[in-house]
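Peer 1: can't give you the sequence, but here's the structure:
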């Protein structure tokens, strides 16, 4: 079980806050309905007695005062005694049992006074008033028999109550139902969190797979192009990612980088395009290669023809320079499309021809970005990973399953692929959510060996 911080707990609840709110409201409404079916109305009344010392008590010492307080407690017990209650029951000809009658009576000695307060509750306001007054009458008789030195009188006669006293109880019940609803809602949220195996934050990736998250990309439209949206927040994401990739390259002497994903439609083709465009703008000459020989996309972003490309270079020994396109908006960015689809793509991508091609291209270009199909879809990415310097994986926030990442990583590990890091894509970044916090605080490549932060 991974240790969760207070921020983690808050983030988990915040992601499903509407479920917690809905559950709490349901429980509150249930409490209201339950109370509404309780037709029995509860009333309350009381009477007060005061016990006075008949003799002059100016000279009473502390011990005498202690004894007086002890007597007051004794008198209150007499009021609640079966002797008194039974006599009240007979005098008023009540049908209630002694036990039930006793439960409706509460006797209290008012602190630091000689006053005894007798409180009676019930659903018949006139009857409880009679009971309270009869209790005070019978109690005075028995207390006077017990001590001749005491004078006891009624200071407040019980009145027939005209207000229902169960409102306070109803409010308490509703509050309790609300608290229960809040706890149940939170429990459901944490249960769903435990059962939900989708990646939700960069921390999930780093904890579970010990792979650095080198980029957090905001969710954008499918045809988002970095060079046309330079002032957007997503563009800033890509610039930050470029810094991290540049740090990886400079430390490890890497030129060719494979961009792949764990599942289809996770946006790795768009990310490959924008990474190449961003690097080409400031970091030298870049070649973007479409290594998806079955379902290519790169040519669509640049509105290029795809009659000739990588497949032709590998199959027909065509000079790659003849089929490379130069981007019109960025002179340092060149594009090698996939060419016509072929069936033996995995064999070509892992072939000696591919390895030789990358070695030759590396002499001319500072960075080579290669887009490829998902690891889980076909074997092309795994095959191609054996011929590149490093591989960057793309996964989608709230979509990619942890098990898919595990399986994809295992496939790459089997061929000793050099996994450089993970990009978390399709992130919804708001001012108050976890990703905003992550982007502001962890937008750098953290080399785990050197613990060096890039800004």
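Peer 2: Received, thanks. Keep in mind that what you see is a predicted model, and the values were worked out from it rather than measured. Numbering: from 1, shown residues only.
Peer 1: going forward, measure contacts and count neighbours with C-alpha atoms only.
Peer 2: OK.
Peer 1: list the buried residues for stretch 355-370?
Peer 2: Within stretch 355-370, the residues that count as buried by 16 or more other Cα atoms under 10 Å are 355, 357-358, 361-362, 365-370.
Peer 1: ah, wrong one, I meant stretch 276-285
Peer 2: For stretch 276-285, burial by neighbour count (16+ other Cα under 10 Å) applies to 276-281, 285.
Peer 1: setting aside sequence neighbours, what's the nearest residue to residue 152?
Peer 2: Once flanking residues are discounted, residue 152 sits nearest to residue 51: 4.4 Å by Cα to Cα, 6 or more residues apart in numbering.
Peer 1: tell me if the one you found really is in a strand.
Peer 2: Yes - Residue 51 sits within a strand when classified using DSSP: H, G, I helix; E, B strand; the rest coil.
Peer 1: how many neighbours does it have?
Peer 2: By the criterion of other Cα atoms under 10 Å, residue 51 has 21 neighbours.
Peer 1: chain center to the longest helix along the chain: distance?
Peer 2: Criterion DSSP state H: the longest helix present in the chain is helix 167-195. Centroid displacement of helix 167-195 relative to its chain, using Cα atoms, centre = their mean, to the nearest Å, is 16 Å.
Peer 1: report all helices and strands that that helix contacts.
Peer 2: The contact analysis (3 or more Cα pairs under 8 Å, 6 or more residues apart in numbering; DSSP states H and E) places helix 167-195 against helix 6-15, helix 17-36.
Peer 1: so residue 117: helix, strand or coil?
Peer 2: Applying three-state DSSP: residue 117 is strand.
Peer 1: gap between it and residue 155?
Peer 2: Residue 117 is 10 Å from residue 155, where distance means Cα to Cα, to the nearest Å.
Peer 1: for comparison:
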């Protein structure tokens, strides 16, 4: 298994927001029964879903739970392009295309109980890969190995991938960037997620301007 350092990357990991994510984790634990796979998506790009999903995974892992972070935003991965992995790093698409083994795409973080699978190389048929029986089998096997699987999916308002993944997930979360998305777009996205019959957990309002609303506390840009 490969090694990857994530806790040192201040572009994503912000200690000032840790309490915020711990509250989200606690709400998930107390509101859900038999939930293992949690999909995190947004309506459009740059609302912060990758940052939110990774920090939720970290929050679970810091409890000592066995967690898998699955980067399924295979078209435009923030995890790969901006943070941790070099161009060409093997990942989900490589495995689903039959070009890599499972061991080739697993990355161990500094936390011994947090495993990461990056998106992988460009694929001409990402939708077909995510709909494939091979992906369904992979997810089923992961459910037997991990306490929680956090799935970072592409924005729903851009491509259909997140809806395909939501149908295979136990629950879903929607990240909404403050001043970035309209109310009717959020409502439409929530309706789409509910129609997949996965348990919809709620909306996370992200990138709130705390200078205008001090009641949010000292949470930086969140």
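Peer 2: Okay, I see it. Computed from a predicted model, the values in this text were never measured in an experiment.
Peer 1: structure 1: matching residues for whatever helix or strand residue 150 of structure 2 lives in?
Peer 2: In this structure, residue 150 of structure 2 sits in strand 148-152 according to DSSP states H and E. Strand 148-152 of structure 2 corresponds to residues 367-371 in structure 1, going by TM-score structural alignment.
Peer 1: check stretch 117-131 of structure 2 too.
Peer 2: Using TM-score structural alignment, stretch 117-131 of structure 2 pairs with 336-350 in structure 1.
Peer 1: ok, and the closest non-adjacent residue to the counterpart of residue 408 of structure 1 in structure 2?
Peer 2: Aligned counterpart of residue 408 of structure 1 in structure 2: residue 189 (TM-score structural alignment). Excluding the flanking residues, the one nearest residue 189 of structure 2 by Cα to Cα, 6+ apart is residue 43, at 6.5 Å.
Peer 1: quick one: the one you found and residue 177 touch, right?
Peer 2: No - counting by Cα atoms under 8 Å, residue 177 is not a contact partner of residue 43 of structure 2; they are 9.1 Å apart.
Peer 1: which one's more surrounded, those two?
Peer 2: Between residue 43 of structure 2 and residue 177, residue 43 has the larger neighbour count (other Cα under 10 Å), namely 27 against 22.
Peer 1: if we can go back for a sec, export the helices and strands packed on helix 167-195 of structure 1 as a markdown table, with columns for distance to residue 177 of structure 1 and mean neighbour count.
Peer 2: Putting these into a markdown table (distance: least, Cα to Cα, whole Å; neighbours: other Cα atoms under 10 Å) gives the following:
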| stretch | distance to residue 177 of structure 1 | mean neighbour count |
| --- | --- | --- |
| helix 6-15 | 19 | 14 |
| helix 17-36 | 5 | 17 |
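Peer 1: out of the ones you listed, which is closest to residue 173 of structure 1?
Peer 2: helix 17-36 (6.6 Å; Cα to Cα).
Peer 1: which residue numbers in structure 2 does that closest one align to?
Peer 2: The aligned range for helix 17-36 of structure 1 in structure 2 is empty, by TM-score structural alignment.
Peer 1: now do that helix against helix 6-15, angle only.
Peer 2: In terms of direction (axes from the mean of the first three to the mean of the last three Cα atoms, to 10 degrees), helix 17-36 of structure 1 departs from helix 6-15 by 70 degrees.
Peer 1: ok, back up a step: turn the buried residues of stretch 276-285 of structure 1 into a markdown table, including secondary structure.
Peer 2: Output for these, formatted as a markdown table (three-state DSSP):
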| residue | secondary structure |
| --- | --- |
| 276 | helix |
| 277 | helix |
| 278 | helix |
| 279 | helix |
| 280 | helix |
| 281 | helix |
| 285 | coil |
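Peer 1: among these, which pair sits farthest apart?
Peer 2: Put simply, by Cα to Cα the two of these set farthest apart are 278 and 285, 11.1 Å from each other.
Peer 1: other SSEs contacting the helix or strand harbouring residue 188 of structure 2?
Peer 2: If you go by DSSP H and E, residue 188 of structure 2 is part of helix 183-195. Packing partners of helix 183-195 of structure 2 (3+ Cα pairs under 8 Å, 6+ apart): helix 161-167, strand 171-177, strand 199-206.
Peer 1: will you turn the ones you listed into JSON lines that also has distance to residue 77 of structure 2?
Peer 2: Formatted as JSON lines, these follow (distance: least, Cα to Cα, whole Å):
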{"stretch": "helix 161-167", "distance to residue 77 of structure 2": "13"}
{"stretch": "strand 171-177", "distance to residue 77 of structure 2": "16"}
{"stretch": "strand 199-206", "distance to residue 77 of structure 2": "19"}
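Peer 1: which one of the ones you listed lies nearest to residue 36 of structure 2?
Peer 2: Per Cα to Cα, nearest to residue 36 of structure 2 of those: strand 171-177, 8.1 Å.
Peer 1: what helices and strands are in contact with the closest one?
Peer 2: The contact analysis (3+ Cα pairs under 8 Å, 6+ apart) places strand 171-177 of structure 2 against strand 37-42, helix 49-61, helix 183-195, strand 199-206.
Peer 1: again, only using 6 Å
Peer 2: Under the contact criterion of 3 or more Cα pairs under 6 Å, 6 or more residues apart in numbering; DSSP states H and E, strand 171-177 of structure 2 touches strand 37-42, strand 199-206.
Peer 1: mean neighbour count added to those strands, as CSV?
Peer 2: Shown next, in CSV, are those (neighbours: other Cα atoms under 10 Å):
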stretch, mean neighbour count
strand 37-42, 28
strand 199-206, 17
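Peer 1: for residue 160 of structure 2, which of the ones you listed is the nearest?
Peer 2: Using Cα to Cα, those put strand 37-42 closest to residue 160 of structure 2, at 11.3 Å.
Peer 1: which bit of structure 1 covers that closest one?
Peer 2: Under TM-score structural alignment, the alignment places strand 37-42 of structure 2 onto residues 256-261 of structure 1.
Peer 1: how close does the matching stretch sit to structure 2?
Peer 2: By mean Cα distance after the TM-score superposition for structure 1, the fitted stretch 256-261 of structure 1 averages 0.5 Å away from its aligned residues in structure 2.
Peer 1: just how off-centre is that stretch within its chain?
Peer 2: Distance of stretch 256-261 of structure 1 from the chain centroid (Cα atoms, centre = their mean) equals 32 Å.
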